[in-house]
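Visitor: Model the structure of this input:
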Amino acid sequence: MKLLVTGGAGFIGSHFIRYILNKYPDYQVVNMDALTYAGNLANLTSISDSERYTFVHADIRNQTRVDQVLFETSVDAVIHLAAESHVDRSIESPGKFVETNVLGTQNLLESARLHGVGTFVHISTDEVYGSLGGSGSFTEETPLAPNSPYAASKASSDLFVRSYYETYGMDTRITRCSNNYGPNQYPEKLIPLCISRAVQGLPVPLYGDGQNVRDWLHVYDHCSAIDAVLHHAKPGSVYNIGANNEWNNADLVKKILGILNVPTSQIVPVRDRLGHDRRYAIDASKLKQDLGWKPVYDFEDGLKETIEWFANQNTGKKVSHSRGH
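Guide: Prediction:
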């Protein structure tokens, strides 16, 4: 199989490309990335010389360029990860999120349709569902109720993907994942930001009262879920991906500082994010039952592995732990 991965130089995309090339020795991967601030080809150094890997510099907002890439590569499937994804940036510049996440996705869908791409897997987010109360979880039947410009742009792109299945009969599939963590993540996100600032002796910012809850999933487990959806899901399907691993931000930050032996006095409360969703939680039972997927990473081990990677990147500080799943 030959895959086109959009946004493959980013955090999740680079992990997914390495995952696929390692697992399937007869697969080829084309990485199409615009190399924005969050894209880094150094994430792919270990496979950059592989004959089964090709990098194409292209922006999904450019319909002509996207069409050219789809025509020239003749791929069997598209794994669409390219997106503007940081909520704070969407609050500051919502138009950029419409251009990339909505119009860019539609450009890609149209080119994939015209060039007969077999399968289109769209990687979305649990944020399209909005905010939960103190109990319950998002299922695939939960109504879309996005509360940030980022979430609204992803919900819009989800609906375009759905429309290409319903209108044109394209084999589209949508995944909605909880918060990812792991090595190589861009340091504007909570876990790498906390680690990098902590090891440098800088203040560690914490939004509001710190009681916002997120469900954390290791990026490897996200990749294995995408793999399962690509190979085994039905056209038109939607799958939630999560690990039943809820943490409020305050407890998570304190846990990270504890592993690093950094005092909690470095935590500095900051003004809360506008429209900050209170809680996300994913019910991934459909994915587990239909496709036999399950996460393999233990959060304690995965978090320590991630802390060690970022600590080494920032200061060379070592965090000893025994890795396990």
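Visitor: For the rest of this, base every contact and every neighbour count on C-alpha atoms.
Guide: OK.
Visitor: Summarise which helices and strands the longest helix along the chain is packed against.
Guide: Looking across the chain with DSSP state H, the single longest helix is helix 149-168. Helices and strands in packing contact with helix 149-168 are listed as helix 87-92, helix 94-97, helix 104-114, strand 119-125, strand 172-177; criterion 3 or more CA pairs under 8 Å, 6 or more residues apart in numbering; DSSP states H and E.
Visitor: one more, for comparison:
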Amino acid sequence: MVKIAITGLTGFLGYYVAKRLYARDVRIQSLVRNASNTLHLKEYEKKITFIKGDMADKENLKKFVQGADVVIHMAYERNGASFHEAANKDIKRFVEANLLASIELLDAAQQAGIRQFIFISSCAVYGRIFPHIRLDELHPLVPDSNYGAYKASVEAFCHSYFISKAFDTTIFRPVGIYGINPHLAHSAWYNIVKDIKHGVNVEVSGGGKVVHVEDIAQAIDLVIDNKEASGKIYNLVDFYVDNMSVAHMAKDICASKSNISGTSRQPINTIDNAQSQVLGVRYAGMQGLKQYIQELIKRI
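Guide: Sure thing, here's the model as predicted:
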């Protein structure tokens, strides 16, 4: 049995990681704040031990990683704000709650003698894109946001611990994540799909690179105790989709009478996902997106 200590298990991605790992011979230790809601994890609780506490407390971290073989670090303290808003509000608090806490977690993991540390980073680490350089995992990191800078900083510390042979590390850089959120209204494109289902006219713009949440959970599952993934970084990206396409997909599925206006937007760069495919990740593709929109329509 593999003992896995996981931060961020009560979040959107955490739910799908719990669901995926439940099928394995594992025991999960989850660090949760006192105010965290764990009801949506009820069907997986047989394999989860919840440890109440905060990442800012060193003693909590020691207790959390004690006896663990693997640590998966997904937590991001943002106090209800968006990912980027949280990184810009109170920089001192942001650094203490996220960057310093992550470094303390790495240190606690080393002291506990864990064998693998998996960090969920972000493609926000790239920031400035150099058009003449392939946008793969070796592309230079020049973050253009505090959020990207935080993720890149933790990546650097992961490399340091790996190179010093403290433990194996694996880093994932996902793009925008979509999927049915246990808190349904937080699901990607929820408001657009809701309006279209109810026949409301919508105006849309923008778009982005996306990956299904279950594909990220699949990737995490694939690297646990996988020596081939030791010291590796993986971009997790399926395809680019503009919001206009999502709106029309929703309209076609539910035969809505909504009028859709706005402008399509095309991607500027393409992020290479070859390494993740070599790992064994099988992306949901456009069919997966369609199935998601169908399920979202059904639940709204």
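Visitor: How about Asn37 of the second structure: what's its closest non-neighbour residue?
Guide: Counting by CA to CA, 6 or more residues apart in numbering, Asn37 of the second structure lies nearest to Thr10, which is 6.9 Å off, once chain neighbours are set aside.
Visitor: Assign the one you found to helix, strand or coil.
Guide: Reduced to three states with DSSP: H, G, I helix; E, B strand; the rest coil, the structure at Thr10 of the second structure is coil.
Visitor: burial measure for it, as a count.
Guide: For Thr10 of the second structure, the count of nearby residues is 25 (other CA atoms under 10 Å).
Visitor: likewise the one 5 residues further on?
Guide: The burial metric for Tyr15 of the second structure, expressed as a neighbour count using other CA under 10 Å, is 21.
Visitor: What residues does the aligned residue in the first structure for it make contact with?
Guide: The alignment partner of Tyr15 of the second structure in the first structure, by TM-score structural alignment, is Ser14. Taking CA atoms under 8 Å, 6 or more residues apart in numbering as the definition of contact, the neighbours of Ser14 of the first structure are Gly8, Asn43, Leu44.
Visitor: and of the helices and strands packed on helix 149-168 of the first structure, who's closest to Asn249 of the first structure?
Guide: Distances from Asn249 of the first structure to each of these were compared using CA to CA; the minimum, 15.6 Å, belongs to helix 87-92.
Visitor: for that closest one, packing partners?
Guide: If contacts are counted by 3+ CA pairs under 8 Å, 6+ apart, helix 87-92 of the first structure sits against helix 149-168.
Visitor: Against the second structure, what's the mean shift for the helix it packs on, could you check?
Guide: In the superposition against the second structure, helix 149-168 of the first structure averages 2.1 Å from its aligned positions (mean CA distance after the TM-score superposition for the first structure).
Visitor: Can you list the neighbours in contact with that helix?
Guide: When contacts are taken as CA under 8 Å, 6+ apart, the neighbours of helix 149-168 of the first structure outside the stretch itself are 84-87, 90-91, 94, 97-98, 101-102, 105-106, 109, 122, 124-125, 127-128, 130, 144, 146, 170-174, 235-236.
Visitor: same check, this time on stretch 109-118 of the second structure
Guide: With CA under 8 Å, 6+ apart as the contact definition, stretch 109-118 of the second structure has outside contacts at 62, 65-73, 106, 158, 166-172, 220, 224-225.
Visitor: now with 6 Å?
Guide: Residues outside stretch 109-118 of the second structure that contact it (CA atoms under 6 Å, 6 or more residues apart in numbering) are Gln66, Ala68, Asp69, Val70, Val71, Ile72, Phe167, Asp168, Thr169, Thr170, Ile171.
Visitor: looking at the alignment, what does the last one pair up with in the first structure?
Guide: The reference is to Ile171 of the second structure. Under the alignment by TM-score structural alignment, Ile171 of the second structure pairs with Ile174 in the first structure.
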